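*Asks:* The following block contains a protein sequence and its predicted model.
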Amino acid sequence: MQTSFDCVGFGICAADYLCLVPRYPNLDEKTETLEFSKQGGGPCATALVTLARLGFRTAFIGKIGTDTDGDFVLENFRSKGIDTTGVIRDENMPTNKAFIWIDGASGKKSIVLDSSHYRAVKPEEMNFDFIDDAAYVLIDGRDTAATWKIVEWAKSKQISIVLDAGSPRQDMEQLLRAVDYPIVSHSFCHQFFQTDDYEEAIRKLLNFGARAAVVTCGEIGSYGGDENGVVFQPAFQTKVVDTTGAGDVFHGAFIAGLLHGLSLEKNLRFANATAALKCQTLGGQKGVPNQETVLKFMRFNDNAG
């Protein structure tokens, strides 16, 4: 049976092991955790969790192992209402893991990835037969050959493509010419465009043919641009427990804003608010808010201002 989705995502996913610590230990030193959590992780996966939490229909395409972490990741998707028909299970690889230490004083994190045995998705492993239609496809630029397959499929169906580009990857310039909505990080701008001028970076992204482009700047806020010009939305002030996954939550919320038909300026504000609320909780997915909570938070900040 085919299903229509608001967004289909293709990318990597992982099991996140998170430790909130009072401070980072020095070499040869021990410390106790303030809080431990195991959650689903990965950029595309967390964006889809955000969309699902905000009330949209989503599906994930990607690869996990047949190990217990793979079972955990799969059940995590299903428990959040994300379609897993397109998930590939490979008995010859372990599921990706991320070990994350979060500094209790600042909420900033350090991440160690265990993905060296990951086997890239092959184009012939991908299945789109369960998808009747979708409004958006989200890609993270990994697994290059398979990425191009879903890009070509999306274009054949006239589905808009959103690119999550935290850092430059293979075929990046060609991908930027192929997608409709590139969302890049401030570090991407340094590496790919060699600039700290984010308005200039936005204009360059638009010159590749994007309908709109976004640069995320963490605790500063976000820049966005379209045919009407470039705008900046400052980040919301909030108590930060953990910044893990904040950018990924932003991506999911931004797609939600596109689905709602928000203007670029309003969409940046909505995505900033959703990401800020996530930062109040340990982990990238546990603290993702629903739409009512986001709108209430935005109204409160309007009144406070």
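*Replies:* Ah, there it is. Just so it is clear, the structure is predicted and the values come from calculations on it, not from any experiment.
*Asks:* CA only for contacts and neighbour counts going forward, please
*Replies:* Will do.
*Asks:* Please enumerate the strands of the stretch 51-200 of the chain.
*Replies:* Along the stretch 51-200 of the chain, counting by DSSP state E, counting those that start in this stretch, strands occupy 58-65, 87-90, 97-103, 109-114, 131-139, 160-165, 181-185.
*Asks:* With mean neighbour count and distance to Asn272 added, can I get these in a markdown table?
*Replies:* Below are those laid out as a markdown table (neighbours: other C-alpha atoms under 10 Å; distance: least, C-alpha to C-alpha, whole Å):
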| stretch | mean neighbour count | distance to Asn272 |
| --- | --- | --- |
| strand 58-65 | 25 | 21 |
| strand 87-90 | 18 | 30 |
| strand 97-103 | 21 | 21 |
| strand 109-114 | 13 | 19 |
| strand 131-139 | 21 | 19 |
| strand 160-165 | 23 | 16 |
| strand 181-185 | 25 | 13 |
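*Asks:* next, the one to line up against it:
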Amino acid sequence: MTVLDGDITPQDISELVALSDHAAFSEPGLARLTGVKEMASALKQAQTLTNGHVYVTQGSAGCDWLENGGRQHQPAFKVDVVDTTGAGDVFHGALAVALATSGDLAESVRFASGVAALKCTRPGGRAGIPDCDQTRSFLSLFV
């Protein structure tokens, strides 16, 4: 399984997207790849580049992806934000772990969203990353 962190880059990463099983973008990264600013249209355009799955993170607006021909949405968890440094990278790493562990897209995006939300409640990049037990405990509050 491959997970691509498709952030903004001056290079064309279409070939990497085509090779990835899961390509996760920020909104600016997705717009850069597709040349389309409207998120839903850009997501559909990016999906044509791969047989895998494409995701777009939107900070406090959550995460969208396409599954079985339809757009799916995971709302962001509402937290008291202290520091967003590294939240996107944390999301991508947690998504990879969850996909490798469960394989369920919605469950994996929810887990990654929870990890990123918890990270934002703490100062620092790497120092603010929660562990799996902390994340599961946090997610249990939102059943």
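*Replies:* Received it, and whenever you're ready, just let me know what you need. The structure presented is a predicted model; accordingly, all values stated were derived computationally and were not measured.
*Asks:* Drop the TM-score for these two in here.
*Replies:* Aligned and superposed, the two chains score 0.90 in TM-score terms (TM-score structural alignment, normalised by the length of structure 2); 143 aligned residues with a C-alpha RMSD of 1.6 Å.
*Asks:* Out of the strands of the stretch 51-200 of structure 1, flag the one nearest Ala275 of structure 1.
*Replies:* For the strands of the stretch 51-200 of structure 1, the distance to Ala275 of structure 1 is smallest for strand 181-185, at 14.1 Å, taking C-alpha to C-alpha.
*Asks:* In structure 2, what stretch matches that closest one?
*Replies:* Taken onto structure 2 by TM-score structural alignment, strand 181-185 of structure 1 occupies residues 22-26 there.
*Asks:* where along structure 2 do the strands fall?
*Replies:* In structure 2, the strands defined using DSSP state E lie at 3-6, 22-26, 53-57, 63-67, 70-74.
*Asks:* Distance to Met39 of structure 2 for those strands - can I get that in JSON lines?
*Replies:* Compiled in JSON lines, the strands of structure 2 are given as follows (distance: least, C-alpha to C-alpha, whole Å):
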{"stretch": "strand 3-6", "distance to Met39 of structure 2": "15"}
{"stretch": "strand 22-26", "distance to Met39 of structure 2": "10"}
{"stretch": "strand 53-57", "distance to Met39 of structure 2": "8"}
{"stretch": "strand 63-67", "distance to Met39 of structure 2": "9"}
{"stretch": "strand 70-74", "distance to Met39 of structure 2": "11"}
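*Asks:* Can you say which of these is nearest to Asp89 of structure 2?
*Replies:* Within the strands of structure 2, the stretch nearest Asp89 of structure 2 is strand 3-6; the backing value is 7.7 Å (C-alpha to C-alpha).
*Asks:* quick check: the closest one aligns to which part of structure 1?
*Replies:* The aligned range for strand 3-6 of structure 2 in structure 1 is 162-165, by TM-score structural alignment.
*Asks:* The matching stretch against structure 2, how far on average?
*Replies:* Average distance, stretch 162-165 of structure 1 versus aligned residues of structure 2 after superposition (mean C-alpha distance after the TM-score superposition for structure 1): 1.2 Å.
*Asks:* wait, doesn't Ala117 of structure 2 sit right on Pro75?
*Replies:* No: the pair Ala117 of structure 2 / Pro75 is not scored as a contact, 10.9 Å apart, by C-alpha atoms under 8 Å.
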